[in-house]
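Novice: I'd like to go over a predicted model; first the sequence, then the structure.
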Amino acid sequence: MRQPVGVILAGGQATRMGGGDKGLLFLGGQTLLRRVIDRLEPQVAGLALNANGDPARFAPFGLPVLADPIDGFAGPLAGVLAGMDWAAAQGAETLVTAAADTPFFPCDLVPQLLLNGESMTHPLVLAATPDVKRGRARHPTFGLWPVALREDLRAALNDGLRKVVQWSERHGGREAFFPQEEAFFNINRPEDLTLAEAML
């Protein structure tokens, strides 16, 4: 399988953070987005950013900015579809997504997703970690997505589907298990940013 391209999902509304772009918040002297770019870029064949609104605010990062192709903040799957459309234009067969508010994700994210997608006709793999309460937790903004299913995803979104896991399970999606519980710690609230400073 050829190396996938990557898209950073930054299309959310950050309501628990008081609005704005979480990816532009600073952590240890760098923006969250810069930290995510630095982790993902070496693992993929090309990189873009999914975000809505004026793309000029992301100009310093030098990435293509992809708006959701579905109106009304349809959630992460809309960002995945934006990424799939862009990936198709790049001639890529697969896409890897990562969230802009999750700065510590594994540096072997892409190899592990690819490994778990081996033998699948349409590789679709979501990241998972241990979880004290549920046994394991899925992280649906971190996944490997087959570009071949983009029209299926578009139709599902237009029919009102919004849950990532619901769509992935339709297509026999798998999990890539990462043993560190905090691997996908994400910053939703101001106190999470304080925690992240301590984790640095």
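Specialist: In hand now; what should we look at?

Novice: Could you use CA atoms for every contact and neighbour count after this?
Specialist: Will do.

Novice: SS state for residue 138?
Specialist: strand (DSSP: H, G, I helix; E, B strand; the rest coil).

Novice: how close does it get to residue 154?
Specialist: Spatial separation of residue 138 from residue 154 under the definition Cα to Cα, to the nearest Å is 22 Å.

Novice: spatially speaking, which residue is in the middle of this protein?
Specialist: Centroid-nearest residue in the chain, with Cα atoms, centre = their mean: residue 98, separated by 2.7 Å.

Novice: following the helix or strand hosting that residue, which helix or strand comes up?
Specialist: Assigned by DSSP states H and E, residue 98 belongs to strand 94-99. Counting by DSSP H and E, the element after strand 94-99 in chain order, helix or strand, is helix 109-117.

Novice: And the contacts of that next one?
Specialist: The contact list for helix 109-117 (Cα atoms under 8 Å, 6 or more residues apart in numbering) reads 43-44, 96, 123-127, 143-144, 174-176.

Novice: can you rerun that using 6 Å?
Specialist: The contact list for helix 109-117 (Cα atoms under 6 Å, 6 or more residues apart in numbering) reads 123, 176.

Novice: and if you look at stretch 70-86?
Specialist: 7, 50, 68-69, 147.

Novice: closest to residue 23 among those residues?
Specialist: Among the contacts of stretch 70-86, residue 50 lies closest to residue 23 (Cα to Cα), at 11.3 Å.

Novice: try this one next to it:
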Amino acid sequence: MGRDIAGIILAGGRSRRMGGGDKSLLALCGNSLLDHVVSRFAPQVSPLALSANGDPARFARIGVPVLADVVEGFAGPLAGILTGLEWAAADTACETLATVAGDTPFLPRDLVERLVAAAGERAGVIAVASSSGKRHPTFALWPIAARKALRHFLVDDDIRRVSAFIDRHGFIEVEFSLLKSGEHEIDPFFNINTPDDLAVAERLLQSMQP
């Protein structure tokens, strides 16, 4: 699975609620938050890249291309998705791109497989993940051919909401179940925004270890 599907991890945010800096490099159970994301996502896609602005050297040990936004102004995750689509179009033979957020250490190990299955043969459709009835627009499978429409939407229309583009495009939602660990139920798309979230993730990951 994933050998003909490009993937990009979106890690270009400013992490204001964490006090700034690279949230994805924070320590979590002995590894970085990004390490946990890569370990779950990398086996599902090939090739893999990272969306992040600034000096790429700080991510050198991850061993994947680090892509700065192709549009200026820190335009948010939609800019990272556009960057990934344009990278995949130029540097790969893939027809689809899978995206995930770089602050989600519990993301499903079968994410791409299920999104691909849902999209089926429907050319041009975006398959987007959801859990507990909530859509997670940065966890999606995007047709590479959508890049021109997305660039127009982001640059010319100046609309930055990922869900707004998905709503305008053809899409299908794929529901993912909560993870169970002992007495805990964990949303697989739980994302870390604050120090408290990091502490919760630490406890949950420890509860999942044998």
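Specialist: Sure thing, it's come through. Everything quoted here is computed from the prediction, not taken from an experiment.

Novice: so what secondary structure elements neighbour the strand holding residue 98 of the first structure?
Specialist: Contacts defined by 3 or more Cα pairs under 6 Å, 6 or more residues apart in numbering; DSSP states H and E place strand 94-99 of the first structure against strand 5-9, strand 135-146.

Novice: and the shortest one, how far out from the chain's middle?
Specialist: Relative to the chain's own centre, strand 5-9 of the first structure is displaced by 6 Å; criterion: Cα atoms, centre = their mean, to the nearest Å.

Novice: now the very next helix or strand once past that strand: which residue numbers in the second structure?
Specialist: Downstream of strand 5-9 of the first structure, the first helix or strand assigned by DSSP H and E is strand 26-27. Counting by TM-score structural alignment, strand 26-27 of the first structure falls onto residues 27-28 of the second structure.

Novice: got the buried residues for the lengthiest helix in the first structure?
Specialist: The residue-count maximum for a helix in the first structure (DSSP state H) belongs to helix 76-89. By neighbour count with 16 or more other Cα atoms under 10 Å, helix 76-89 of the first structure contains the buried residues 76-88.

Novice: Repeat that for stretch 108-117 of the second structure.
Specialist: Neighbour counts using 16+ other Cα under 10 Å place 108-109, 111-112, 114-116 of stretch 108-117 of the second structure among the buried residues.

Novice: could those residues be laid out in TSV, adding distance to residue 60 of the second structure?
Specialist: As requested, those are arranged in TSV below (distance: Cα to Cα, whole Å):
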residue	distance to residue 60 of the second structure
108	25
109	24
111	26
112	25
114	30
115	29
116	30
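
Novice: just to revisit the earlier point, what angle do the longest helix of the first structure and strand 5-9 make?
Specialist: Computed by axes from the mean of the first three to the mean of the last three Cα atoms, to 10 degrees, the angle separating helix 76-89 of the first structure from strand 5-9 equals 150 degrees.

Novice: and helix 76-89 of the first structure, how far from the chain's centre?
Specialist: 11 Å.

Novice: again with stretch 131-139 of the second structure
Specialist: Computed by Cα atoms, centre = their mean, the chain-centroid distance of stretch 131-139 of the second structure equals 12 Å.

Novice: The second structure: matching residues for the strand holding residue 98 of the first structure?
Specialist: Per TM-score structural alignment, the counterpart of strand 94-99 of the first structure in the second structure is residues 96-101.

Novice: One more: stretch 185-198 of the first structure?
Specialist: By TM-score structural alignment, stretch 185-198 of the first structure lines up with residues 190-203 in the second structure.

Novice: Contacts for the matching stretch, please.
Specialist: Outside stretch 190-203 of the second structure, the residues that touch it by Cα under 6 Å, 6+ apart are 17-18, 103-104.

Novice: Now restrict those residues to buried residues only.
Specialist: 18, 103-104.

Novice: Take these and write them to TSV, including distance to residue 31 of the second structure.
Specialist: Formatted as TSV, these follow (distance: Cα to Cα, whole Å):
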residue	distance to residue 31 of the second structure
18	18
103	13
104	14
